[in-house]
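Visitor: I'll drop the sequence and a predicted model, then ask my questions.
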Amino acid sequence: MAHPIIVDSIENTFVPLLIKNNSGGKDKEMLRKFNEPAWNYQVIRFFDASGKDIIPRKDKIWDLKSLTDRMVLALQKSGQKIPAPLELLRIELSTQNQAKAAFAMHCFWTGERKLGALPGVITTEAGWIDGLEVTLVTYDQTQLKLQDLVRKASAIECANKIFVPRERLDLVRKITAKPVATLGKQYRKAKGSDQKRQLAGTRFTKLELTPAQATKVNAFARTDKTKALTYLTASQRAEVTR
């Protein structure tokens, strides 16, 4: 509940109401109205304007991913727009859908900017493989297939050489004439000063961004500041625009 994106989403997208357990007065009345026991585990419920559950009640929601998933589901069920930072957080936490590939290009600063802008790319990282500057990409396989990622990376001149897990080598070699190699332990992360270089010298550097936020803001900070701001929470936007 303390995660800044969760806090911002609750404050600006929902109408939060805290009801205390084992309490009298209005709290007791509300517990009775919604059939909640006086003593129980903390539970977060999502109601519509008429007081009906938008999604089924569920208790013991204690981890960030479960809470994020339920917040997004409640917004989807009610036809509400999902804030970009909340959706980014959901995707970032859905590790079961993620895969990695690395792309060599003339400059990994450019690679992070261009590849980070692609829909379905979750995070980027500047690094090295066998003396080549590469951008390591983590992507959401439910939104972006590896074949499409390779084609898009080639189209924006960010795929001089492609590195993928061994089991994906044949798949990629069928769709590109570019050199393809195994992504393995030879990869090493570039120094901190080479990461997210588009943010350097901007007001975005004062923010505490999640890795996915940093990737998207870095991708648009120099070319489309308005779009970059959409990936920030309301409080983060206020911080950089004041």
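Guide: Looks like it came in fine.

Visitor: CA atoms for contacts and neighbours, from now on please.
Guide: Noted.

Visitor: What's the local residue count around residue 148?
Guide: Using other CA atoms under 10 Å, residue 148 has 11 other residues around it.

Visitor: So which bits of the helix or strand hosting it are buried?
Guide: Using DSSP states H and E, residue 148 falls within helix 146-155. The neighbour-count check on helix 146-155 (16 or more other CA atoms under 10 Å) flags 146-147, 149-154 as buried.

Visitor: Whichever helix or strand comes after it packs against which elements?
Guide: Later in the chain than helix 146-155, the nearest helix or strand by DSSP H and E is strand 161-164. Here strand 161-164 touches strand 98-104, strand 180-182, going by 3 or more CA pairs under 8 Å, 6 or more residues apart in numbering; DSSP states H and E.

Visitor: ok, and here's another one to check against it:
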Amino acid sequence: MVLLLPDGAAASHRRPSALSYARQLPLARTLARAGRHDGLAVHVVRYRHRGWNAGADPAADAEWAADEAVRRYGDVPVCLAGHGMGGRAALRAGGHAAVRSVLAMAPWLPEAQTPAQAPEPVKHLVGRRVLIVHGTRDGRTSPELSYRLAERVKKSNRDTCRFEVHSDGHALRRYRAEVTALAADFVRGSLLARSYARPVADAFAAPPPLGLRMPLAAGFGRSLRP
């Protein structure tokens, strides 16, 4: 089971837009095709609210969705895959008992405003496969903050890697085909016991910083596409 978590807003109690849901559908279809012979199900999660503030918690919505996946499908392994705010929600909810892997694309990770502010939690990700993908020219979310988080996760969980998409922005449009192929390869490897593509296997095996600043090569996954 893959649960796709859309992007959102930093602060809003409005209902999520239909566009944020629709933007996940191409990836959902690609992942469903990639796992069609292995019984892979893919669903896009609809948050209760668009933002992440008092009374609005996408991570709690992701955990509810994981509970629903278990209720409907039984004891199935789950991958949480999110973009932007959804990437942060995937990382936060990654400790759910059903979650086997976490994919965070251009995750929104607010920088601590004071030294006393607690950092993003990472210990709950032990035992999960974690992949972070970020464009180097992302103007909405910080690639440097996602790198720092990846460093912290890697210290307690060696099954962590991070790819950088050179000159791409927040939406990861310039290399959409490569990012989609990377997501499909990660899902097959982490949920369906398939072998990872060589760059992904190398990224998991490499020590920091190499395995956390792995460049996503143009043309990645051409042979993997339907």
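Guide: Nice, thanks for sending it over. What you are looking at is a predicted structure, and each value in this text was computed from that prediction instead of being measured.

Visitor: Quick check: TM-score for this pair?
Guide: Comparison of the two superposed chains (TM-score structural alignment, normalised by the length of the second structure) gives a TM-score of 0.24, and 99 aligned residues with a CA RMSD of 6.1 Å.

Visitor: on that earlier part again, go through the buried residues of helix 146-155 of the first structure and say which is closest to residue 121 of the first structure.
Guide: residue 149 (8.6 Å; CA to CA).

Visitor: any idea how far that closest one lies from residue 110 of the first structure?
Guide: If you measure residue 149 of the first structure against residue 110 of the first structure using CA to CA, to the nearest Å, the figure is 16 Å.

Visitor: After the helix or strand in which residue 92 of the second structure is found, which helix or strand is next?
Guide: Using DSSP H and E, residue 92 of the second structure falls within helix 85-92. Later in the chain than helix 85-92 of the second structure, the nearest helix or strand by DSSP H and E is strand 99-105.

Visitor: quick one, that following strand and helix 85-92 angle?
Guide: On the basis of axes from the mean of the first three to the mean of the last three CA atoms, to 10 degrees, strand 99-105 of the second structure is oriented at 150 degrees to helix 85-92.

Visitor: And the biggest helix by length in the first structure, what's buried?
Guide: Counting by DSSP state H, the longest helix found in the first structure is helix 64-77. For helix 64-77 of the first structure, the neighbour count (16+ other CA under 10 Å) marks 65, 67-75 as buried.

Visitor: in the helix or strand in which residue 28 of the first structure is found, what counts as buried?
Guide: For residue 28 of the first structure, the element it lies in under DSSP H and E is helix 25-33. The neighbour-count criterion (16+ other CA under 10 Å) identifies 27-28, 31 as the buried residues of helix 25-33 of the first structure.

Visitor: For residue 69 of the first structure, give me its contacts.
Guide: Contacts for residue 69 of the first structure (CA atoms under 8 Å, 6 or more residues apart in numbering) come out as residue 90.

Visitor: mind checking how far it is from residue 76 of the first structure?
Guide: Going from residue 69 of the first structure to residue 76 of the first structure by CA to CA gives 11 Å.

Visitor: Now name the helix or strand holding the spatially closest residue to residue 104 of the first structure that is not a sequence neighbour.
Guide: Nearest residue to residue 104 of the first structure in three dimensions, chain neighbours excluded: residue 134, at 4.1 Å (CA to CA, 6 or more residues apart in numbering). Residue 134 of the first structure belongs to strand 132-140 when elements are defined using DSSP H and E.

Visitor: Name all residues that make contact with residue 101 of the second structure.
Guide: 78-80, 94, 128-130, 187, 190-191.

Visitor: Next step: those residues restricted to strands.
Guide: In strands, judged by DSSP state E, the following of the contacts of residue 101 of the second structure are found: 78-80, 129-130.

Visitor: Now residue 42 of the second structure. Nearest residue, chain neighbours left out?
Guide: residue 2 (4.7 Å).

Visitor: you'd agree that neighbour is up against residue 82?
Guide: No - in this structure, residue 2 of the second structure is not within contact of residue 82 by CA atoms under 8 Å, at 10.2 Å.

Visitor: higher neighbour count, those two?
Guide: Of the pair residue 2 of the second structure and residue 82, residue 82 is the one with more neighbours under other CA under 10 Å, namely 28 against 25.

Visitor: ok so the more buried one is a helix residue?
Guide: No - read with DSSP: H, G, I helix; E, B strand; the rest coil, residue 82 of the second structure is strand and lies in no helix.
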